[in-house]
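In: the amino acid sequence is not available; the structure is as follows:
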């Protein structure tokens, strides 16, 4: 637990125990409208961009390192999904929708546990570990007509030299993978 300024976590816990023992009930906050229940991975009704993962347990990254990146406990599926939705929404003309199904991901870099225990949790960025993403998409116009659809195998074999990740922060562990998404979306909806 992070330490809060002004009160020690143990003191906070003691106050909570005293408050509930004395018959005080926690204050509930009311929201203006209940949010609809949407399961993780399901499209949000009315969203302009939807992204779903098709058999993520079979992704190249999962097979090699585990779904949550077993070395660093990093969840990459949700951040990549959120990023793709944000970027694609900005690119789409008003009224158009984009449906993306991601069928494989291999993140940039790889682990080399043979370097020893001190480097076991370090993801090495080398040309032999390029980012990869396989997806299918459907671009739907405001009238409901399918404008474009297809499959793409996104790759950046020269990701370390391309400068493609320059727009993201150096501390973002997914910067090369996000740059892969950007390079696909930068073509615009007419060239997806």
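Out: Good, I have the coordinates. In this text the structure is predicted, and so the values were computed from the model without any measurement.
In: could you use CA atoms for every contact and neighbour count after this?
Out: Noted.
In: run the chain-centre distance for the longest helix belonging to the chain.
Out: Looking across the chain with DSSP state H, the single longest helix is helix 77-91. Remark: helix 77-91 is offset 7 Å from the chain centroid, using C-alpha atoms, centre = their mean, to the nearest Å.
In: check stretch 96-106 too.
Out: Averaging C-alpha positions (C-alpha atoms, centre = their mean) puts stretch 96-106 12 Å from its chain's average.
In: got it, and stretch 118-126?
Out: Distance of stretch 118-126 from the chain centroid (C-alpha atoms, centre = their mean) equals 21 Å.
In: helices or strands up against the longest helix of the chain?
Out: On a contact count with 3 or more C-alpha pairs under 8 Å, 6 or more residues apart in numbering; DSSP states H and E, helix 77-91 meets strand 49-53, helix 175-185.
In: and the angle from the first one to helix 77-91?
Out: The directions of strand 49-53 and helix 77-91 differ by 150 degrees, with axes from the mean of the first three to the mean of the last three C-alpha atoms, to 10 degrees as the criterion.
In: ok, the last one next?
Out: Between the axis of helix 175-185 and that of helix 77-91 there is an angle of 30 degrees, by the same axes, to 10 degrees.
In: what does helix 175-185 contact?
Out: Helix 175-185 has contacts (C-alpha atoms under 8 Å, 6 or more residues apart in numbering) with 80, 83-84, 87-88, 91, 107-108, 131-132, 154-156, 159, 164-165, 168-169, 192.
In: let's bring in a second one:
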């Protein structure tokens, strides 16, 4: 009985070690993202439709941070992408009086395109800035574009703009990437 107990304990430790190694090996090949937001009250349009204002803002910051973290995961080991989001104008508009079951709805029209402003700095493993800039992304044709929502965020139009920006950075050579060959092939 003691022999079976020790074999079971050894197996548990081996499985935990293998799991820890597999988890750490995926993180070793990824960069890191640090995302900050300017004062949200000054943003052009981050109005909540059917959610409490504070909960909506919390979800918005979490989801945008997640998008940039996904980009950083495609960077080589040791790289750090620092993003400071200074303004967001979400696609569509919340119109007074436009409600369904007492919830305001976001009305999508061609004239209410998404826009996001941010500054970025990409640092290599030695903490040297290898790329930096100020961006103002906008998609005036957002309702006509083919898009496949990732399911990672509820801000699909804004996420698509950011994906296109990151892809352009990699293809142009401004950002190194583990999938540069894949992105170049789909150019």
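Out: Noted; the coordinates are in hand. Quick caveat, the model's predicted, so the values are computed rather than measured.
In: care to give me the TM-score?
Out: Once superposed, chain against chain, the TM-score is 0.64 (TM-score structural alignment, normalised by the length of structure 2); 138 aligned residues with a C-alpha RMSD of 2.4 Å.
In: among the contacts of helix 175-185 of structure 1, which ones are buried?
Out: Neighbour-count burial (16 or more other C-alpha atoms under 10 Å) applied to these gives 80, 84, 87-88, 107-108, 131-132, 154-156, 159, 164-165, 192.
In: any idea how far residue 180 of structure 1 is from the counterpart of residue 39 of structure 2 in structure 1?
Out: Using TM-score structural alignment as the criterion, residue 39 of structure 2 maps onto residue 55 of structure 1. From residue 55 of structure 1 over to residue 180 of structure 1 the distance is 21 Å, taken as C-alpha to C-alpha, to the nearest Å.
In: higher neighbour count, the two?
Out: Neighbour tally, residue 55 of structure 1 and residue 180, criterion other C-alpha atoms under 10 Å: the higher count belongs to residue 180, 21 against 10.
In: sorry, back to before: OK, contacts around the match of residue 39 of structure 2?
Out: Going by C-alpha under 8 Å, 6+ apart, residue 55 of structure 1 touches residue 103.
In: need the max-distance pair from the buried ones among the contacts of helix 175-185 of structure 1.
Out: Across these, the longest distance by C-alpha to C-alpha is 22.2 Å; it joins 108 and 192.
In: what are the boundaries of the helices in structure 1?
Out: 9-21, 60-65, 77-91, 175-185.
In: go ahead and confirm residue 91 of structure 2 touches residue 110.
Out: No. Residue 91 of structure 2 sits out of contact with residue 110 when judged by C-alpha atoms under 8 Å, with a separation of 9.1 Å.
In: map residue 108 of structure 2 across to structure 1 for me.
Out: By TM-score structural alignment, residue 108 of structure 2 lines up with residue 125 in structure 1.
In: find the nearest non-adjacent residue to its match, please.
Out: Nearest residue to residue 125 of structure 1 in three dimensions, chain neighbours excluded: residue 109, at 4.3 Å (C-alpha to C-alpha, 6 or more residues apart in numbering).
In: that neighbour contacts residue 129, correct?
Out: Yes. Counting by C-alpha under 8 Å, residue 109 of structure 1 touches residue 129, with 4.7 Å between them.
In: what's around the match of residue 108 of structure 2, how many residues?
Out: 15.
In: and it, how far from residue 131 of structure 1?
Out: 10 Å.
In: rewinding a little: from the buried ones among the contacts of helix 175-185 of structure 1, which is closest to residue 19 of structure 1?
Out: Comparing these against residue 19 of structure 1 with C-alpha to C-alpha places residue 80 closest, at 41.9 Å.
In: in structure 2, which spans are strands?
Out: Using DSSP state E, the strands of structure 2 run over 32-37, 80-89, 93-100, 103-107, 115-123, 129-138.
In: packing partners for the third one?
Out: When you say that, I think you mean strand 93-100 of structure 2. With contacts taken as 3+ C-alpha pairs under 8 Å, 6+ apart, strand 93-100 of structure 2 sits against strand 103-107.
In: same thing with the last one?
Out: Contacting strand 129-138 of structure 2 under the criterion 3+ C-alpha pairs under 8 Å, 6+ apart are the following elements: strand 115-123, helix 156-171.
In: swap in 10 Å and give it another go.
Out: Counting contacts by 3 or more C-alpha pairs under 10 Å, 6 or more residues apart in numbering; DSSP states H and E, strand 129-138 of structure 2 packs against strand 80-89, strand 115-123, helix 156-171.
In: next: the fifth one.
Out: Contacting strand 115-123 of structure 2 under the criterion 3+ C-alpha pairs under 10 Å, 6+ apart are the following elements: strand 32-37, strand 80-89, strand 129-138, helix 156-171.
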